Structure formats: C-alpha cells, structure tokens
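> Sequence plus predicted model, see below.
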Amino acid sequence: MPKKLNVLLMPLILITACMYVGAYIHLIPSIWLNIFIYLPFVFAGVLILLAWHFNKGRLLVIAILLCIPLYQSFFNENGLSSLSYITVTVVNLSVVAFMRERGFFNRFAVNRIAFIGMQLAWCLAFEKEWVSFPILNERILANETPIWSTLILWGGIVACLILSKLYWWRTESDIGAGVLITQVALVILFYVVNSENQISLLLSGCFLVWILYILIESHRMAYVDDLTQLNSRRALNEKLLALPKRYVVAMVDVDHFKRFNDTYGHDMGDLVLYRVANELSKVSGGGKPFRYGGEEFTIIFFNKRWSDVEDSLENLRESIENMRVSVIDPKKGIAKNVQVTVSLGVSESRVNMTPEEVIKLSDEALYQAKRKGRNRIELNKKQT
C-alpha cells in the first residue's frame, strides 16, 4: 500500500467507526449512553497529558482547538450553531500542519494560544453583536440565499480542506493525514450530526486520532533512525532476539566517509548517508536493513543462505557505486556530482553461535573487504 494511503488509513477507520456507531446509537443501552457524554473530556485530558509527557507543543495546540467544538457542543446554549467557531478550528488545524515542533509550553506555545484566543474573541464579539459589519449580513442574491459572512466562512473551510489534502498528498505525513481527517469530521459534526451522543462519539474519535498519532510517533522515534529513515539500532537489537535458525548478516560501511566529511562537511555527509540508506531500503532477496551506527549499516536476510543472497548484495553494491550524489564543494562554492561506494562483510548463522557473534564475524569480513581495496563483498568462511 502506498505510504500516503497507509498514513490515512488509521484516522479514517477511527472516524468511520465512530460515525457507524453513531448511526445505531438508539440500539445502545442507556447506561452506556451516559458514559459516551464524558468520553471526549477524558480523551482531551489524555491527549494533553501525552503532549506534555512527550514535549509536543503542536499536540497541545490541537487539543485546545478540539476543545472549541467540545465547549460549543456542551456548554454553549446555542450548541454548534455558530459556523465561525468551527472555521477557527479548521483554519488553525491547517496552520498546525505547517508549524515546526518547538516543545510543549514556551513562548512559542503561548503566542500560538494567544493567537487562537484572539480569533475566538472576534467570534464572540460578532456573536454578541458587539461589533458588526452590515455588508456581511446582507443576502448574496435574494431571499433564502446565504449571507456574505456565511459564504466567506465556508470558503475558508473549503480552502483549508483543499490545502490539507494537498499537504497530505505531497508530504505523505501522519500529521497531514490526521489534520485532513479531523477537519472532515468537524465539517460533518457541524453539518450532519445533531444528537448529543453522536457529537460525543465523533469528538471522541477526533481526540483518539491524535492520541494514536502521538503513540505511533513516539514508537517511530524510538525504532526509526531520524536521518536515514531506516530501522534503528534498538529495532535491530530486538530483532536479534527472535531470529530463525538460518539467516545471513551483512555489515555495510561507506568507504572513505571520514575523508568525505572532512572535504565536504557534515551536512553533505548526512546527505550521502540518506542516499545510501535509500538504496539499502531497496535491497532484494528479503533483506531488512538497519542503521547500525555512524556510516555503518546492517542487513539481515531471514531463512536464507549465502548462495540465496549473493546476487542481491552484489546488485546492491553496484547500485550504490552507480549512484551519483550532488554536493556543494565548500572551497569552490560549486555543485558537483560525487561517487560513493560501500564495502560489505557477510556471515551466515552458525550452530551454537549467538546473533551477536555472527555480527562480529560479519565485521571481521568487512575489515577484510576494506583491506583488499574496498567497494567489494567478503564472506567470512571461518569454521566454528
């Protein structure tokens, strides 16, 4: 499944499930209905606590934004009748998608919350008619047509939905998918849902989308390397605990990487690591790549022997050798294409040998490949 659809799947399932349950709300025992009313408040508290625990300022802003329709639904005598509050929530959710993460509560968070508060103050002023612009209350064409203010607000909502869809489609990010689904749910909440219990369910779904997002994001941070987007050393260590009896371990090291860093700088070095990792992620033969540390990577082939993976590793080595990386020469200030190569050391699993010992054998083979000229593959044939 394409990544852009994969990141959309979970929030879509959650909101769809809430809408499905809401459609059959009349079949649910009344004792459960009383619990549903409190669910969004509980999930709002959980989301804020998780945002604080993981130091996520964007999640704090999202929780505050979702509290706006929550407050309007249960504490405002007019309920969700005011389109302006939903518009504030939808518009600011789009803004959140483009914000950089700066921590849970600091001057940036205060500024963002103050900005939202200013918008809510304007909504309240218009609602109470403390301020008014007569032209905004005029009908667009004739009787029964919307007034100008309604058209402007819906125009803002539609524009934000389109913007969020484009952002999700281009970035394939979890936060982009979550923002889009949450905005759609809020439009449904305003335009379709009218039962208090259905509102509770749909708002609970919106909070759950972001609770799951922060849990998935924290898991990704722990098990996925931020630079290369490969599985991290921690993920490798856990995978080593559940290996089959037969497997192959390949250690991969970027040749002359220190010299490259000294020549072009660490930014260009990071670019090289990212490009190499991208090639590693395409390895055939069922290999699973990990970032081992620095410029070194590990590939594990499950239920394979050397004869099964030899061609796959050779194709990988050749693909990296044929790859060209565009870098900036700091001395001349010009862009140039450079060639990158890797050396590989390989070892098969052995009887009565732990995965760590097999990795050590692969490391020994890697050093042999380095000594023999680099840009080559060496198999450790050492007998136990």
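That came through, no problem.
> okay, CA-based contacts and neighbour counts for the rest of this
Will do.
> Correct me if wrong: residue 230 contacts residue 279.
No. Counting by CA atoms under 8 Å, residue 230 stays clear of residue 279, with 10.8 Å between them.
> ok, those two, which is more surrounded?
Higher neighbour count among residue 230 and residue 279: residue 230, with 22 against 16, using other CA atoms under 10 Å.
> if I look at the more buried one, how far off is residue 86?
39 Å (CA to CA, to the nearest Å).
> For residue 182, give me its contacts.
206, 209 (CA atoms under 8 Å, 6 or more residues apart in numbering).
> Who are the packing partners of whichever strand or helix holds residue 153?
Per DSSP states H and E, residue 153 falls inside helix 148-171. Packing partners of helix 148-171 (3 or more CA pairs under 8 Å, 6 or more residues apart in numbering; DSSP states H and E): helix 3-23, helix 83-98, helix 174-191.
> take the one below as the second:
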Amino acid sequence: MSPSIVTSNWFRVAFPLCLITSLWIGMSNVITVTQSNIDIAVNLPIVLFFFALILSHSFNQSRCAMIAFAMMLSYWVIQSRLQTSLSTGTSLLELSLLAFLLPVAALLTYAFKDSNLSSKSFVFYILINILFIAWSYLTVTHFGVESIALFQQGLLFVVPQVSHLPFVLVMYLVALTGITAILVLRNNRIADVVSYSAILTASATFIFFDIPYISSTMFSLAGLLLLIYLISASHELAFNDGLTGIPGRHALEMDLKQLGRKYSIAMLDVDHFKAFNDTYGHDTGDDVLKLVASRLALVGGKARVYRYGGEEFTAVFRGRYLEDVLEHLELVREDIAQYEMALRNVSTRPKDKKTGASKRGKASEAETVKITISIGVADSSSDRKPQNVIKLADKALYKAKQTGRNKVSH
C-alpha cells in the first residue's frame, strides 16, 4: 500500500485536535442533539468501548483493550459519582483523583506487551485499576468534606478563568498530552496513538468539566478514535512484514496495480544468507534481515521498499527509469557492504543484569561480520506489465549472483 497521510505521525497528532476543535465550535449544537437523544448519548461511550474490547481481543491488541477498559471505568465513575456540582461534597476531590489516575493508567500500558484478553498481563492491568479505585475511595473517605476547603487553599487551588479543575492538574494534563504527542511524532506506533488520543480527550473532559454533556461527547470521541486505530492496527498486520516492520508482499501486490507507465523495480537479495543462518543461527539471521531492511529504507530516489519473501527485498521507484535509480542502488549496496554488524551470542548472554551491564562497555571485543547484497533492476521501458518487469529484475539479480555477487546488474 502506498504511503498514506492518514497513517502519518503529523496526521495522527492533528486529527483528534481538529475533531475536538470542531466539537468545541459547534458545542451548542452538540448539546441540543444530546438533549434530544439523551439515552443514546449517555450510553454510547460504553457501547464503543465494549466493541473496542472485542476487536482488541480479535487482533491481539491487549494494550488497546487496556485503554478501553480504563476509559470505560472512568466514564462509569463520572456517570455514577460526578453528576453533581463540583462545589458539592467531595466531587472536586473525586474529579481530581480521576484526572490524576486515568493518564497514569493509560501510560501503564507501555509496561505490557500486546496479546489477547485472556493473558495474565491484561488481568493484572485490571487489578491495578481496581486498586486505583480502592485507593481513591480510601482517600476520599479519609479526608472527607471538611478537608476539601484546606486543599483548595493549597495544592488544589483553582483558577476559575482557566478551569474548575485544580490548576496543578490542568498543567499536569497539558504536559502529559504534549509528551504523548511527541511519542506519536517520534514513533507513530498504535500504542502511542491510542494513549495520546485517550489522554487528550480525557484532559478536555476534566479541564472543561462544567460544560454540559462534555464527558459523553469526549468519551464517545475517544471510543470512535480507538475503533479507528484498531482497524488501522489490523491493516498494518495485514500489509506490513512482522519481522522487519516494512511493507510486505501483500502491500507490494497492491502497489503494483497503480504504478503508472514510468517506473523501475529492483530485486535485492542478501548474499550467502543460508550459509550465514547455518553458521550463526536463525536469531542472528533475523537480525541481518532487520539490519538490511533498515538500511534499504534509507535508499534515495523516493523508493518504496518491501520484503518480498525470505532474504529477498523489492524496491519500487515510481516515475523513474533505470538511469535515474542506478546511483541510488549503488549507494545503498555500498552502505550495507561497509556496515559491520556485531554478532550477539544469545547462548552466552549473562542472565544477571549487573554482569550484562559490566560487559556492555566491551562491545569492541565482540565478533563482527559484514553483509553484502546483490541487486537486479529493470524498468517499464522494457515491459509495461509490473509482473514482467519483476521477472526481468529477477533475471538481472541472478546475473549479479552468477558474476560475483555484491553488485548491481540490469
């Protein structure tokens, strides 16, 4: 699949912000619609988060399920405990605790790996959230109504012009929203995007809590975004290679259908890969494929690189003929040939962290190897059909292998 602006890091940061801004501008209309459909509006977030849990289980995205569970639990607290004025009883303290703990629960998902909902990690995460609720209950019970005024004069002071939420929590929420946005810009993983959108929508809810129906509106938006990102995750699983992280064979086949008339296709193969696997093991062989994929991703000429299968990769240069891409292919071939990869010996790796840390400074003593690749390239001036151009590139690759390897042939 060709690069899409929809999955770019900037779009994923800006999209929730644009939606929240649009809702804010039309908030009077949102309130009117919500009042007319109050039962649906109030229950919609629960329904959305429930479907998110089901999809998360199907796609083995337990971290998305954790976010869905934390958001669902928080929304239940809002609906059952915080439907009164913040000046009444312990409402302000309860809202403050929720505003503090929900982002913590969202960030805790980074401590776990993705799996299905029957995993021990998901059960453990649920227990952590229950402990949060228990701690909050004990805190509210211990301090009571009498202590709230004292807190408001100190730590929980409010700036009414900004929010009815304590100012320190407003700054806390803004900071965490910014941090998670940076994570999206840097890494652009589904886990980053889901945490960012959850904290962003929750922050908007807590900071502007005095606006009617803000919780049902923002949490519904959070549920919709979560479902969108889960579908995006399933798309990535289908089109990206799990080992190297670059697009796979399925993505290549989709892209070949929309290349146009002018293009070049290069087939790239790791030299002596089977012998390398037999000598150093499959784990190190996987490291080689990851390394080659990472270096190929830097090839110039606006190339799109795919893992074709095994140790073979494909680079597609749209809008360029052979003479325009040879220099870029030579540069990436030389870059890989000059790269020294340190071998990791899994069997002798220290189990003790302290021992392992003491050995990390001795990286220069580690055994290193050099990897080379052979490349065959053809363009659409020879044949208009992409599958035939791939066959021509394969023949050129075979020629490179037969005449010494570590070269580009056409």
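In hand now; what should we look at? On a predicted model such as this, the values are computed, not experimentally measured, just so you know.
> returning to that earlier point: would you mind reformatting the helices and strands packed on helix 148-171 of the first structure (as a markdown table) and adding columns for distance to residue 265 of the first structure while you're at it?
Below are these laid out as a markdown table (distance: least, CA to CA, whole Å):
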| stretch | distance to residue 265 of the first structure |
| --- | --- |
| helix 3-23 | 32 |
| helix 83-98 | 29 |
| helix 174-191 | 32 |
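> spatially speaking, which residue is in the middle of the first structure?
The residue lying closest to the centre of the first structure (CA atoms, centre = their mean) is residue 174, at 3.7 Å.
> which position in the second structure aligns with it?
Under the alignment (TM-score structural alignment), residue 174 of the first structure pairs with residue 190 of the second structure.
> swap in residue 93 of the first structure?
Checking TM-score structural alignment: residue 93 of the first structure goes with residue 106.
> buried set for the longest helix seen in the first structure?
Scanning the first structure for the helix with the most residues, using DSSP state H, yields helix 196-223. Across helix 196-223 of the first structure, burial judged by 16 or more other CA atoms under 10 Å covers 197-214, 217, 223.
> Same check on stretch 70-77 of the second structure?
70, 71, 72, 73, 74, 75, 77.
> cool, and stretch 303-314 of the first structure?
In stretch 303-314 of the first structure, counting by 16+ other CA under 10 Å, buried: 304, 305, 306, 309, 312, 313.
> what do you get for stretch 55-68 of the second structure?
55-57, 59-68.
> Can you list which of those are found in helices?
55, 56, 57, 62, 63, 64, 65, 66, 67, 68.
> Looking for the alignment partner of the third one in the first structure.
So that's residue 57 of the second structure. Aligned partner of residue 57 of the second structure by TM-score structural alignment: residue 52.
> check contacts around that match.
With CA under 8 Å, 6+ apart, residue 52 of the first structure has these contacts: 60, 104.
> Repeat that for residue 111 of the first structure.
So residue 111 of the first structure contacts nothing (CA under 8 Å, 6+ apart).
> Quick one: map it onto the second structure.
Using TM-score structural alignment, residue 111 of the first structure pairs with residue 124 in the second structure.
> quick one: which helix or strand includes its match?
Using DSSP H and E, residue 124 of the second structure falls in helix 120-153.
> ok so, going back, in contact with the residue nearest to the centre of the first structure, which residues are there?
7, 8, 168, 213.
> If we use 7 Å, what do you get?
residue 7 (CA atoms under 7 Å, 6 or more residues apart in numbering).
> any idea how far it lies from residue 18 of the first structure?
Counting by CA to CA, the gap from residue 174 of the first structure to residue 18 of the first structure is 20 Å.
> what ranges do the strands span in the stretch 201-350 of the second structure?
For the stretch 201-350 of the second structure, the strands defined by DSSP state E, counting those that start in this stretch occupy 263-270, 304-309, 312-318, 340-342.
> So which of those is the most surrounded?
Most buried of the strands of the stretch 201-350 of the second structure, by mean neighbour count (mean count of other CA atoms under 10 Å): strand 263-270, with a mean of 27.
> What is the corresponding segment of the first structure for that one?
Residue span in the first structure matched to strand 263-270 of the second structure, by TM-score structural alignment: 247-254.
> ok, and what's touching the matching stretch?
So stretch 247-254 of the first structure is contacted by 295-306, 341-349, 359, 362-363, 366 (CA under 7 Å, 6+ apart).
> give the contact list for residue 246 of the second structure.
Contacts of residue 246 of the second structure (CA under 7 Å, 6+ apart): 240, 306, 307.
> And residue 285 of the second structure, by the same measure?
276, 277.
> what does it align to in the first structure?
Checking TM-score structural alignment: residue 285 of the second structure goes with residue 269.
> separation between the residue lying closest to residue 171 of the first structure once chain neighbours are set aside and residue 185 of the first structure?
Spatial nearest neighbour of residue 171 of the first structure, excluding adjacent residues (CA to CA, 6 or more residues apart in numbering): residue 4 at 8.0 Å. Plainly put, residue 4 of the first structure is 19 Å away from residue 185 of the first structure if you go by CA to CA.
> Between those two, which has more neighbouring residues?
Using other CA under 10 Å as the criterion, residue 4 of the first structure and residue 185 rank with residue 185 on top: 21 against 17.
> corresponding residue for the more buried one in the second structure?
In the second structure, residue 185 of the first structure lands on residue 201 (TM-score structural alignment).
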